[in-house]
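Colleague: dropping a prediction and its sequence here:
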Amino acid sequence: MSDAPLILSHATKRFGAFTAVSDLSFEVPAGQIIGFLGPNGAGKSTSLRMSLGVMAPDEGEVRLFGAPPELKNLKRVGFLPEERGLYKKMNARDTIIYFGRLKGLSASDARARADELLEATGLGKFRTTRISKLSKGMAQKVQILSTLAHRPDFLILDEPFSGLDPVNQQTLEDLIKAEHARGATILFSTHVMEHAERLCDRIVMLARGRKVLDGTLEEAYATLGSGARITLEPGFDLAAALAPKGFGVHRAADKGPGEAWRVDLAPGQGPQDALRAVLEAGAPIIGFQPEEARLRDVFVSLVGEAEAAALDTPAVPTEGEVV
């Protein structure tokens, strides 16, 4: 039996008549950063809870370090849940110490680790500040640091970037890289593809509780191949205009003036072929750029634009959640 940090084999979870996760199988190899991707409601959080034994699959199997999830192997895991929540009357330092002690650190080691993490993330001067007095972003950073306190072998982070401003998102990315550099295996769920593009060795994509892709970034991009990104004045349906010419076209995620489209290029086609077809269709072009695929484009090609639109919908915070 493999001692990989996590293996799910044909895991299915139902809530009444609703199937949240269906026949899900994937492995998290030791030492890698794995992105668990999909829109809100795709089944990511349910899958992570099954991985930790918080809930059991109705069918299939979960193996954590080669065994069912139990106290012994869970001590090797650091878990950041999607539902944020801390003891508001505790201060930042004591919070991290508390979670470190729960995971087996001695009192002195927990205090030293708390001070180290707070200083490294710019929270040193807030170490004695109650959680209730911290900003939402600071409180979320304390919860993340509590997850890292015992230097876990395996980190599971459920939507860790949710609610963080760009500066703190970068701080968290740096923390993830540092944990990986010291040898930790990391699995994080997100609906923001850009984080996975910057951090991951492999990705697993979910849609409506089913796995739609499992592979390296290069393997994901290879499902689309090369393409061209074209920005048009609003109101022109490029997909309909180019469909008779045999081009695959879908809306892209670019923000800015106009409407962005991606034209997929088949083997033997070049960007100039796409540009020629767009001009012949009379499209009102603002911009044109040959490019490689993005993860969002991969997801759109696998599940369609309607499903991918959910990637842009933020999660609704749970009552009491720190975001």
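Modeller: Done, it's in.

Colleague: rest of the way, CA atoms for contacts and neighbours
Modeller: Noted.

Colleague: which residue packs closest to Leu37, ignoring adjacent ones?
Modeller: Spatial nearest neighbour of Leu37, excluding adjacent residues (C-alpha to C-alpha, 6 or more residues apart in numbering): Met205 at 4.7 Å.

Colleague: then Leu117?
Modeller: Distance criterion C-alpha to C-alpha, 6+ apart; nearest residue to Leu117, sequence neighbours excluded, is Leu145 at 6.5 Å.

Colleague: and the comparison structure, right after this:
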Amino acid sequence: MAAQLIHDRVVMECLEGVWETLEGNQRCRFRGTIRLTATSLVHPEEPARTLQQPVEWILPTPTPYRLMEPVQWGEYLPSSKSLEFLDEIPATQNIAPGKVPPVAIIISHQNLRGDVSSISRLKALKWLDLSNTDFHGLIPPTFGNLFYLEYLDLSSNKFEGSIPPKLGALRSLKTLNLSNNLLVGEIPKELQGLESLQDFQIFNNHLSGLIPSWVGNWTNLRVFAAYENNFDGRVPSKLGFIYELKTLNLHSNHLEGPIPGRIFTSGKLEVLILTQNNLSCDLPVEIGNCQTLFSVRIGNNNLEGNIL
């Protein structure tokens, strides 16, 4: 079916179904009946094709498929390498009565180009995935107007410039992935209000400055990956106030000073990677009390002392 619909706009509706939570809220299962309606973007005069079938999916959480009931989302796969197809997506205020606006757009691995700022008019979006494409230029500050957004993945593109401070207005955001781009500058202070954030990934950019101490306000954060950048200064001890933190990866920066013992007291840290920095002093004794920790990589630093 994927080959048949690859040049189409596909709208999927959930006619009936049951969700089950699996593996400690990390994954979920959907069993039910869906209806797929495909409208050609290449030949507008071609009639829509509809397929109805039972499905069973295992999905990671959070996932866009659970955003509303009945579920409706759009996956837009254009035939050309441009974004002209976005003009066919109705803005929220233009949705016909009784219709549900698009709540998710997934355009990953498409080798696209063009101006993505037009997506900002889709005010109901909760899930936006533009990863692994070929977008250039600045990240549109107008993405900060997508107030319902919970998932934003712009990774593996060629976005440049700084992280837009206006992204700090996305108070419902749970995942922000800007990794593998050409971004520069500091982490803007406006992001400190993203208190719902669970996954923050900015690795493999050219970001610099300090890792701000206010990241300790992100008390729901589980993954903090800022490796392969140009951050300097110290590892903030306030990272220890993030009690949900499971993965901290800051390798290949210019961080200095001691490893703060406070980060080992949260009780949930599993992975710590601080290799290839300028860290010094003794390994903190608190590391021995972190029973959840199963992967530690701290090589290529200036640490000293005994390993007990």
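Modeller: Thanks, I have the structure now. Bear in mind that the values here come from a model prediction, so they are computed numbers and not experimental data.

Colleague: report the TM-score for the pair.
Modeller: Remark: TM-score between the superposed chains equals 0.32 [TM-score structural alignment, normalised by the length of structure 2]; 154 aligned residues with a C-alpha RMSD of 5.8 Å.

Colleague: and the strand or helix carrying the residue nearest to Leu117 of structure 1, what does it pack onto?
Modeller: Secondary structure assigned from DSSP states H and E places Leu145 of structure 1 in helix 136-148. If contacts are counted by 3 or more C-alpha pairs under 8 Å, 6 or more residues apart in numbering; DSSP states H and E, helix 136-148 of structure 1 sits against strand 77-80, helix 92-102, helix 107-120.

Colleague: tabulate these (JSON lines), appending distance to Asp297 of structure 1 and mean neighbour count.
Modeller: JSON lines is the format used below for those (distance: least, C-alpha to C-alpha, whole Å; neighbours: other C-alpha atoms under 10 Å):
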{"stretch": "strand 77-80", "distance to Asp297 of structure 1": "28", "mean neighbour count": "23"}
{"stretch": "helix 92-102", "distance to Asp297 of structure 1": "39", "mean neighbour count": "23"}
{"stretch": "helix 107-120", "distance to Asp297 of structure 1": "36", "mean neighbour count": "18"}
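
Colleague: any idea which of those gets closest to Phe26 of structure 1?
Modeller: Distance to Phe26 of structure 1, taken as C-alpha to C-alpha, is lowest for strand 77-80 among those, at 18.0 Å.

Colleague: list the contacts for the residue nearest to Leu117 of structure 1?
Modeller: Ile96, Ala114, Leu117, Leu118 (C-alpha atoms under 8 Å, 6 or more residues apart in numbering).

Colleague: closest to Gly227 of structure 1 among the residues you listed?
Modeller: Of those, the one sitting nearest to Gly227 of structure 1 (C-alpha to C-alpha) turns out to be Leu117, at 43.2 Å.

Colleague: may I see the buried residues of whichever strand or helix holds Asp232 of structure 2?
Modeller: Asp232 of structure 2 belongs to strand 230-234 when assigned by DSSP H and E. Within strand 230-234 of structure 2, the residues scored as buried using 16 or more other C-alpha atoms under 10 Å are Asn230, Phe231, Asp232, Gly233, Arg234.

Colleague: the strands in structure 1, which residues?
Modeller: Secondary structure of structure 1 (DSSP state E): strands at 6-15, 18-28, 33-37, 59-64, 77-80, 154-158, 185-190, 202-207, 210-216, 227-232, 248-251, 259-264, 285-291.

Colleague: got those strands as JSON lines, with distance to Ala241 of structure 1 columns?
Modeller: JSON lines is the format used below for those (distance: least, C-alpha to C-alpha, whole Å):
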{"stretch": "strand 6-15", "distance to Ala241 of structure 1": "41"}
{"stretch": "strand 18-28", "distance to Ala241 of structure 1": "37"}
{"stretch": "strand 33-37", "distance to Ala241 of structure 1": "31"}
{"stretch": "strand 59-64", "distance to Ala241 of structure 1": "46"}
{"stretch": "strand 77-80", "distance to Ala241 of structure 1": "46"}
{"stretch": "strand 154-158", "distance to Ala241 of structure 1": "40"}
{"stretch": "strand 185-190", "distance to Ala241 of structure 1": "34"}
{"stretch": "strand 202-207", "distance to Ala241 of structure 1": "28"}
{"stretch": "strand 210-216", "distance to Ala241 of structure 1": "28"}
{"stretch": "strand 227-232", "distance to Ala241 of structure 1": "13"}
{"stretch": "strand 248-251", "distance to Ala241 of structure 1": "10"}
{"stretch": "strand 259-264", "distance to Ala241 of structure 1": "12"}
{"stretch": "strand 285-291", "distance to Ala241 of structure 1": "13"}
